[in-house]
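**Student:** pasting the structure only:
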């Protein structure tokens, strides 16, 4: 139950009734007064109850956590989820058995979970939230792999003068490669395509004076 209407002798009573049913506090809801009601003559004749609509404000992080927990459970995996939030970035750290199944080949399952969880979070948020899901410190190990890959491919592009396109990856992984290759002055990197298939391209910079 996310939204209800409630009646009471006063607006305050109607609101309290709604809060009781929603099991929420005033800080967690939006209140719309539909009818302030009437006391009536002598408190009897023409008396009309107050009517309010109370809507639960859904926390994007809680909704994302609930979604992720449900998906993991349906996968038959028992995992603990630790949440750390810093500004607009929310980290979900997963621990437990069968983490390899959650990570998947080259992190594809983990990336898919992350992409879907981020969609859920931003559905309920008034500003953009970045979701990062990690398991068994995979993201740090992946970062090291990406930096090594970036360096190797940059040298390949310089040696062969041929453009290289990488596999689709999340935006923060593309940023890792962008940053790693910023010191290679002869090449440029840019992203192509739409999420979740957006990928990075590495190519030579055009030399000054060349057409």
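**Tutor:** The structure has been received and is ready for your questions. Predicted model, so just to flag it, every value in this text is computed and none were measured.
**Student:** make it CA atoms for all contacts and neighbour counts henceforth
**Tutor:** Will do.
**Student:** grab the longest helix from the protein for me.
**Tutor:** The residue-count maximum for a helix in the chain (DSSP state H) belongs to helix 138-160.
**Student:** take this one as well and set it beside the first:
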């Protein structure tokens, strides 16, 4: 590859960022090839950096949306069967899938996809007709099904429009995956599932040029997680009310913290607040001061 250079980093995103910085390019001006996604190794041993090859995009090449396939990591070529409670193998696979999905943004992103964030961060969803909703459900289901199949899984996509709930402020399209041995698609605390959801939203939004609220789930995991968090919130609130001492929950993503806040919003004995930065941000449950 003429004029191409190889760059490394702890992960694909870091390697690409370093390469673009060194070459003075943005993603729309570069052709990026992922050589290796790297490896964390075992207990920090045998880790390998991610490698990418980058060169300036040829001026004669008209930018286009490259729907490059997402190849499954080697460890997922033949998914193994595990009991429902056998989480360690699933978590290991999930980390590999998560890295693939995060890298996928760059694999198929070109000049047309540079505006993805403005769709993802949109505050309102434009209303759609019943026909438009049906077409969107079909498009999103096909895209999700293709990605999952290319990752080495066999799954059926069940699409359903849902009204706002505790986890979504607006009407949304739920894509629920059903199949055998799909735990790796969930990942630790839903990390891989969230990456998969982001990928599907990005692909759909770039086709429509409009932000659509799409939620990806695996056999009702999000509903079960929401119920678990609500119960955790109520138990913790009862403990705080009885002891009079504040309680800090484990760090959670914003969507899960929101469930805790909403569950206890009208609780007579406690209030909630969040503190911390980034992945360490957590919810604190405190006794409600009497007037």
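**Tutor:** Arrived safely, thanks for sending. Because the structure is predicted, anything quoted here is derived from the model rather than measured.
**Student:** before we move on, the earlier item: and the longest helix of the first structure, how far out from the chain middle?
**Tutor:** When distances are taken as CA atoms, centre = their mean, to the nearest Å, helix 138-160 of the first structure is centred 27 Å away from the chain's centroid.
**Student:** packing partners of that helix?
**Tutor:** Under the contact definition 3 or more CA pairs under 8 Å, 6 or more residues apart in numbering; DSSP states H and E, helix 138-160 of the first structure sits against helix 171-180, strand 187-192, strand 199-204.
**Student:** ok, and what's touching the helix or strand just after that helix?
**Tutor:** Moving toward the C-terminus from helix 138-160 of the first structure, the next helix or strand (DSSP states H and E) is strand 164-165. For strand 164-165 of the first structure, the external contacting residues (CA atoms under 8 Å, 6 or more residues apart in numbering) are 153, 157, 199, 200, 201, 202, 203.
**Student:** could you dump those residues into a markdown table with neighbour count added?
**Tutor:** As requested, those are arranged in a markdown table below (neighbours: other CA atoms under 10 Å):
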| residue | neighbour count |
| --- | --- |
| 153 | 18 |
| 157 | 17 |
| 199 | 20 |
| 200 | 21 |
| 201 | 16 |
| 202 | 24 |
| 203 | 20 |
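**Student:** which single one of those is nearest to residue 2 of the first structure?
**Tutor:** Closest to residue 2 of the first structure out of the contacts of strand 164-165 of the first structure is residue 199 (38.6 Å), distances taken as CA to CA.
**Student:** which other helices and strands contact whichever helix or strand residue 83 of the first structure is part of?
**Tutor:** Element membership for residue 83 of the first structure (DSSP H and E) is strand 79-86. Judged by 3+ CA pairs under 8 Å, 6+ apart, strand 79-86 of the first structure is in contact with strand 89-96.
**Student:** just give me the match in the second structure for residue 185 of the first structure.
**Tutor:** Here residue 185 of the first structure is matched to residue 268 in the second structure, going by TM-score structural alignment.
**Student:** so what's that match up against?
**Tutor:** Shown here is residue 268 of the second structure, whose contacts under the criterion CA under 8 Å, 6+ apart are residue 288.
**Student:** sec struct for it, please.
**Tutor:** coil (DSSP: H, G, I helix; E, B strand; the rest coil).
**Student:** ok, it to residue 212 of the second structure distance?
**Tutor:** In this structure, residue 268 of the second structure and residue 212 of the second structure are separated by 37 Å, where distance is defined by CA to CA, to the nearest Å.
**Student:** could I get the helices and strands packed on helix 138-160 of the first structure as CSV with distance to residue 148 of the first structure?
**Tutor:** Compiled in CSV, these are given as follows (distance: least, CA to CA, whole Å):
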stretch, distance to residue 148 of the first structure
helix 171-180, 9
strand 187-192, 16
strand 199-204, 14
